[in-house]
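# Quick one, what's the 3D model for this:
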Amino acid sequence: MALPIDEDQQALADSALAFARKTAPTEEVRKDFAMFSGKVTWDAVVRNGFHGMHLPESVGGADCGLPALAVVVEQFGKALFPGPFLSTVLASSVAALAPAGADELLSAFGDGATGALVAEGRLTARAAGEGWVVDGTSDPTLGLSGAERILVRADAADTSGVGLWFWLDADDLAESARVQACEATDPTRTVGRLTLTGHVLAPGRALPGLDPVAVDLLVATLLGAEASGITAWCLETTVDYVRTRHQFGRPVGSFQAVQHKAAHMLIRAETACAAVWDAARAADAGSAQRRLVAAQAALTAAQAGVDQALECITALGGIGFTWEHDAHLYWRRAVAVASVVGTEDSWASRLGEAALGARRDFSFITGDTLPQLRAEVSAVLDTVVALPEDETATEGWAPTRGGDRRALLAEERLTAPHYPAPYGRDAGAVEQAVIAEEFASHGLAQPDTGIAEWVLPTLIAHGSEEQRKRFVDTTLRGELIWCQLFSEPGAGSDLAGLTTKARRVDGGWALNGQKVWNTQAREADWGVCLARTDAEVPKHKGLTYFLIEMSSPGVDVRPLQQATGVWEFNEVFLDEVFVPDDCVVADPGDGWRLAVTTLSNERLKMGTAKFGHGAASTIRELLDSGEHGSTREEVVKVLGRNTARELSVGAMNLKAVLHRLHGTEDATGAATSVQKVFHAIAQREGSDAMIRLLGPRGLVSSEELPYVVDYLGVPAVLIGGGTIEIQLNVIAQRALGLPR
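Below you'll find the predicted structure:
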C-alpha cells in the first residue's frame, strides 16, 4: 500500500512519515488551523532538505527524481502534513522542467521560498512589443495565499491554444496582480485566486518551452501520491477500529459485511498506489507513455482518496462523522486534491484518446539484459521456427496438443521456464521476461498448458518420483491435457465441504460423486480430483488428492451450456471409478494441503491474465466499427476508464514482480488475492459499461456483434477460481488480520 519498492525508498518513506508526525502532530494542528496552514512548519521542511530533494544540485537540491519525491509526498499525505509543502513542490517541479529561463526561480526555491502553481483558470496573455500583458482571474489555487513565488500558465489571446508560462515574485504583487484568499475546504492549507489586470510581464520572467505532457505527469503523480497516502491512512484507521470495536458481543471486524468493506478498501489503496507508482517511474519515458500514465494516475488515484475517506467515516460510524475525529480532515483533503486534479470525465476522455494510439510498456528489462541467456533461447527458437507448425487444435478453452515444436521446447526447458530443474530453468522474474521477449521477437506464443499450469506445480512439489516421470514431461510436451475436479453442486466455494467419496478397494480406491464447473473436462486425458476418504475426522483433514484417467470406466462427462450459448464448462459424474494407489498424490488425508497449492497457482495465473471481458481492445473495436448507439465522445470516455482498469492491473503485477526482485514482497501473499478480485471487478465494470453504449444494437448477438456475449460471459470471472466474496474473506482475514 505504499510507493517504495526497495529498502532505500522504504527508509526514505519511514523518515518522511516520522518527520511529518513529529513536526506537525494532528492534535496540535487542530488547535490552530490558520497558523499551521501557513509557514509554521516550513523552516523544519527546509532544514531537513525535503523542499529541494527533487531540484538540481546547482541550486542546492539533491536531484533525487520524481519517484523519490512521490514517496515523500505520499507519506506527508498519510500524516496530513499541513502548510505549503505540496503547493511548493508542485511549482518547483514544474519550474525545473523549463529548458531555459528558470535559474532565478529555481534558486529561490532552492533557498527555501514557498510556491504555488496556477495552471488552470481564465488567464489570457497578449503580445505587447517584446513582452506580454496578462489579464484574468485564476481558479482557486492550492497554497496561493502566502506563496512567495507563483508559477502561472496563461492562454495566448490569439486562441492558438499555446500556453505561456511565467512566474511572479510575491513582492511584485500590486494593483495589476492581486491574490484574494479563499475559505479552504482543507483547513490545513491556504487557497487563493490570482487576478491579473493588464499585468505587464517583467523581463526574464517567461519560461518558454515547457512540455505540457511532462507538466501533466508531474502534477498528476504528486497529487496522486498524496491521495495514495490518504487511502493508506483511511485503511489503517478503519482496520484498527473494527478490530477493537465490539457490537453484539463480537468485534465489528468479524462481521462479513465489515470484512468485505475493509477488503475493498485494501483493493482501492493498492490500485491507487500502483497507478501513482507507474506514473512516477515514467518520468523519463516517451511522450505517448507519459500521456497514458498521467491520465491514469489522475483518473484512478485522486477519486480513490475521496471514496476511501468516505468509506472510513462510515466504517467508524457516528464518531467518524464528528469534528473531533481526524477522518473528516482526510476526507476534506481528499476532496481538495481531487479538485485540483480536475474532473473525472475530462481525464477519462484524455486517457481514451491516448489509448487509441498507444499501449503501456510494462517491460522492466533492456535488450542487453542477460545476453547469454538471450542468445541461448534465441538459438533454440530459431530451430523451432524452422520446424513445421504441427500442433493440433482442441475445442473450447483447452490448449493445443503438441508436436515436434512443443517437444523441443520441453526438452530445452522453455515450456514452463519458471519450473524447477529438470522441468524448467528455475527462471526468476528477469529470466522469464527475457525469455518472453525472445518468444515475441520470433513471432511465437509461449506454450499454454491450460489447467496443467496449476496442476504440475503440485505434482512437482508433492508427487512421487514415478508420478513426476509419468506426467510432467509428457504434459510439457503437449501430449496430455488436464482438468480439475474440485467443485461440487453442494459445496461450491466451500471446497472442504465436498461429498465425493473414495473407499478402499483391492489395489486402490473406488470414487463416487459429482463434480461441476470443470473446464476442459471433455478434452482432458487426466483430471486431479479431491475426494473424501475419511468421514470421521474434521472435514479439511479427510480429503485425498487423486489423479483420474478421464477414459476410465464410470467417468461420465456432460457439457454445460452457459448463458452465452456455448459449452465451456462440464459436470462430471463418477460411478465406481477405480483409481490405483500409484495415482494418489502424497498420502491419504493430504488432499487439502495439496489443493491449496493448486488453487494458489490458479489464482496467480488468473490474476495476471489479460482481460477477457470489457477489454480496452474490445472498446476500440466497437469504436472502429461504429456499431454503437452512443456518441464518439461517450465511447472514448468508456475506453479511458476501461484502459485505466487494465493499467492498474498491469502496474500491480509489475510492482509485485519488482518487490520479489528486491526481496520486499508482502509475506501475507495479499497481492495475489487483491489482483484476482480487482481483475474480476474490472472486467465486470468494463463489460457493463460497454453494453450501455450499444443502444438498439444490444438486441443482436453474433460473431460480427459479440459485445452482448462479452457481457453474458462475465459470471465466469466472477465465480471461477473462487468467488469474489470468498476472496474478500481471504483478504480481510489473512491480509488485514480481521477476526474470523
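
# When you work out contacts or count neighbours from here on, use the C-alpha atoms and nothing else.
Will do.

# Next, the buried residues of stretch 664-683.
665, 670-683 (16 or more other Cα atoms under 10 Å).

# what's the neighbour count on residue 466?
10 (other Cα atoms under 10 Å).

# Against residue 718, how distant is it?
Remark: distance between residue 466 and residue 718 (Cα to Cα, to the nearest Å) = 37 Å.

# Check which residues of the host helix or strand of residue 271 are buried.
Secondary structure here is read from DSSP states H and E; on that basis residue 271 sits in helix 256-280. For helix 256-280, the buried set under the neighbour-count rule, 16+ other Cα under 10 Å, comprises 258-280.

# In which helix or strand does the most centrally placed residue in the chain reside?
Geometric centre of the chain, nearest residue: residue 648, 3.1 Å, by Cα atoms, centre = their mean. When elements are assigned from DSSP H and E, residue 648 belongs to helix 632-662.

# which of the residues in stretch 103-112 are buried?
Buried residues in stretch 103-112, counted by 16+ other Cα under 10 Å: 105-110, 112.

# can you tell me which helix in this structure is longest?
In terms of residue count, the longest helix belonging to the chain (DSSP state H) is helix 212-244.

# for that helix, packing partners?
Counting contacts by 3 or more Cα pairs under 8 Å, 6 or more residues apart in numbering; DSSP states H and E, helix 212-244 is packed against helix 66-78, helix 85-96, strand 250-251, helix 256-280, helix 287-316, helix 327-341.

# need the contact list for the residue lying closest to residue 17 once chain neighbours are set aside.
Among residues not flanking residue 17 along the chain, residue 75 sits closest, at 5.1 Å (Cα to Cα, 6 or more residues apart in numbering). Residues in contact with residue 75, defined by Cα atoms under 8 Å, 6 or more residues apart in numbering, are 13, 16-17, 20, 226, 229.

# which of the residues you listed lies closest to residue 181?
For these, the closest approach to residue 181 (Cα to Cα) belongs to residue 226, at 23.0 Å.

# Alongside the first, I'd like the structure of this one:
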Amino acid sequence: MTGEATDRPLFADGPFGPRVDAARARAAESIGAAFAPHAVADERGVFPREVLADLGRSRLLRQRWHPGPFGDAGLGVIIAEESGRYGHAGLSVGVSLCLETVGSILVRYGDSPLLQEYLDGLLDGRLVGCFGASEPTGGSDLNGIRTAARRVPGGWRVTGEKRYLSLGLVCDFALLLCRIEDDGGEADGGLGVFAVPASALSIRKRLRKVGTAALDTTWMTIDARVPDEALVGRPGAGLLVATWGLSHERLSIAGQTVGGVAAATGLATAHLHRREQFGRPLLQHQALRLRLADLSARLLSLRFAVYSAAQGIPVTGACGPRETAALKVTATRFAEEAMSECMHLFGGAGYLEDETPLGRMWRDTRLGRIGAGTDEMMWELVASGMIPDFVGYDELVDLG
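Model prediction:
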C-alpha cells in the first residue's frame, strides 16, 4: 500500500468519494496480495503469520492506527470490509483480532516501554498478539474470571487457563484478562489485563471448529512471571480495557460482514444472470430476483450504519460499547441468513464444496454470532441503554 498516512481521517468528508475509493483500492490490493498465497490455510488449521507480515510491509496496519487513540476508524472499517469481501473468514478474523482488538488496546493503554515495543512490532507485522478473556467455566461471564495475577517481587505471576485463545499457536504475546490478587491492595479482587509472552502459554487442547479453521483456536494454560510494565492500564481497570478492545473488534466484525455478504450476493446475482431454468435466466423469475433484492437492500442499510459508526468513534458518546454491540449482533444475524439464502440460490451446487465457496462462507459466518460476545450478551448491552417514554405512555396509553 503506497502513500503515507496523514492526520486527516479517511472519512473526514464522508465515507464516499475519490479519496475513499483510492484508499479502498490500495487496501484491497494489499489484502489480496497478503491473502492469496494462504487461501488454503484452512487445511493446516494454523493462522499464517505471513499475512500480517505482508500487511505490515504494506504499511496498512500502521496507517490504520495513525494517529491514536482512535486511529483512522474509517480506514479500519474499509480494511474489515475488503478483508471480509475476500471470502476467507479465518484470515480476515485473524487480522481483525490482532489489528483491532489487540491494536486498539495497546494504542490507548500501552503506556510502558514493553507495551510500546509490542505495539510497534504489531504495526510493522513482525509480532502477532492475541487477546484472552473466556475461560473453561466463564464463557461470556467476565466477572467469573479465575486466571489470577498475583503480586510478586518485581512484578506479577499470571496463572490460569483460557479456553478460546485464537491466534494462540502463532502469537508472540497475549493480552489476558485476569483477577488481581494483591494482598489487600486497592485493586485486590478487581480485574486487570496483562501482557504475557508466548513462552508462558502451554497447549491443553487444540480446538476444532465448525468453520474458520485457518484461525487456530486453542485451550491454553498460563504460567508467567511478568514485570510491572506488563500491566495494561490501571490495576482494577481490566473490564474497561477489555471493553475498549472488544468494541473495536465488534465494529470490525460488522465491517467484515458487509464485505462477506457483498461477495456472496455478487456471486448469487451473477449466477441468476448466467443460469437458465424453464427457458430463461433465473433472474427473470420474480421470486428469486426479489429475494436477492431484499438482501441487497438490507446490506445497503448495514453498510451505511457501519460507516456512520466509524465516523462517530472519535466523538465522545457517539459510538460506544452499546452501539457497536447493536451493530455486531444485527450484522452477524443478517449475515447468517444472507449466506444461507445465497447458497440456496445456487441450488444443489451451493451445497457442494468443490463447485462454489458458499458452503464455506456460510459455515464461517456462524462464528460472528459467538465471537466477541454472543447475541444474548450484545442484546443485554443494548437493553441496558433503553429509555422508557413514561410521558408518552401516560398521555397515549389507557389500560382502563
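
# quick one on the thing from earlier: so which of the contacts of residue 75 of structure 1 comes closest to residue 88 of structure 1?
Closest approach between those and residue 88 of structure 1, by Cα to Cα: residue 226, at 13.8 Å.

# quick one: the closest one and residue 76 touch, right?
Yes. Counting by Cα atoms under 8 Å, residue 226 of structure 1 touches residue 76, with 7.2 Å between them.

# and residue 695 of structure 1, how many neighbours?
Residues lying near residue 695 of structure 1 (other Cα under 10 Å) number 12.

# hmm, back to that, what helices and strands are in contact with the helix holding residue 271 of structure 1?
With contacts defined as 3+ Cα pairs under 8 Å, 6+ apart, the packing partners of helix 256-280 of structure 1 are helix 66-78, helix 212-244, helix 287-316, helix 632-662, helix 670-691, helix 724-730.

# looking at structure 2, where would I find the counterpart of that helix?
Aligning helix 256-280 of structure 1 against structure 2 (TM-score structural alignment) gives no matching residues.

# From the chain's centroid, how far away is that helix?
9 Å (Cα atoms, centre = their mean, to the nearest Å).

# Now do it against helix 287-316, angle only.
Regarding helix 256-280 of structure 1 and helix 287-316, their directions subtend 160 degrees when assessed with axes from the mean of the first three to the mean of the last three Cα atoms, to 10 degrees.

# ok and helix 256-280 of structure 1 relative to helix 66-78, angle-wise?
On the basis of the same axes, to 10 degrees, helix 256-280 of structure 1 is oriented at 150 degrees to helix 66-78.

# Just want the angle from helix 256-280 of structure 1 to helix 670-691.
For helix 256-280 of structure 1 against helix 670-691, the angle by the same axes, to 10 degrees is 90 degrees.

# if you skip the residues just before and after it, what's nearest to residue 159 of structure 2?
Leaving aside its chain neighbours, residue 159 of structure 2 sits nearest to residue 223 (4.5 Å; criterion: Cα to Cα, 6+ apart).

# Checking the one you found next. Helix, strand or coil?
strand (DSSP: H, G, I helix; E, B strand; the rest coil).

# what about it, neighbour count?
By other Cα under 10 Å, the residues close to residue 223 of structure 2 number 18.

# if I pick it, what's in contact with it?
The neighbours of residue 223 of structure 2, taking Cα under 8 Å, 6+ apart as the test, are 157-160, 200-201.

# For those, pick the one with the most neighbours.
residue 158 (25 neighbours).

# now that one, nearest residue through space, not along the chain?
Nearest to residue 158 of structure 2 is residue 149, by Cα to Cα, 6+ apart, at 4.4 Å.

# Now do the same for the one you found: its match in structure 1.
Pairing criterion TM-score structural alignment: the partner of residue 149 of structure 2 within structure 1 is identified as residue 502.

# So its match: helix, strand or coil?
With three-state DSSP as the basis, residue 502 of structure 1 sits in strand.

# ok, back up a step: out of the contacts of residue 223 of structure 2, which sit inside strands?
157-160, 201 (DSSP state E).

# Can I get the residues you listed in CSV including distance to residue 312 of structure 2?
Shown next, in CSV, are those (distance: Cα to Cα, whole Å):
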residue, distance to residue 312 of structure 2
157, 39
158, 36
159, 38
160, 37
201, 37
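
# thinking again about what came up before, the match of residue 149 of structure 2: neighbouring residues, count only.
Applying other Cα under 10 Å, we find 24 other residues in the vicinity of residue 502 of structure 1.

# I figured it hits residue 530, correct?
No. Using Cα under 8 Å as the test, residue 502 of structure 1 is too far from residue 530 to be in contact (9.3 Å).

# And residue 340 of structure 2, how far from residue 198 of structure 2?
When residue 340 of structure 2 is compared with residue 198 of structure 2 (using Cα to Cα), they lie 38 Å apart.
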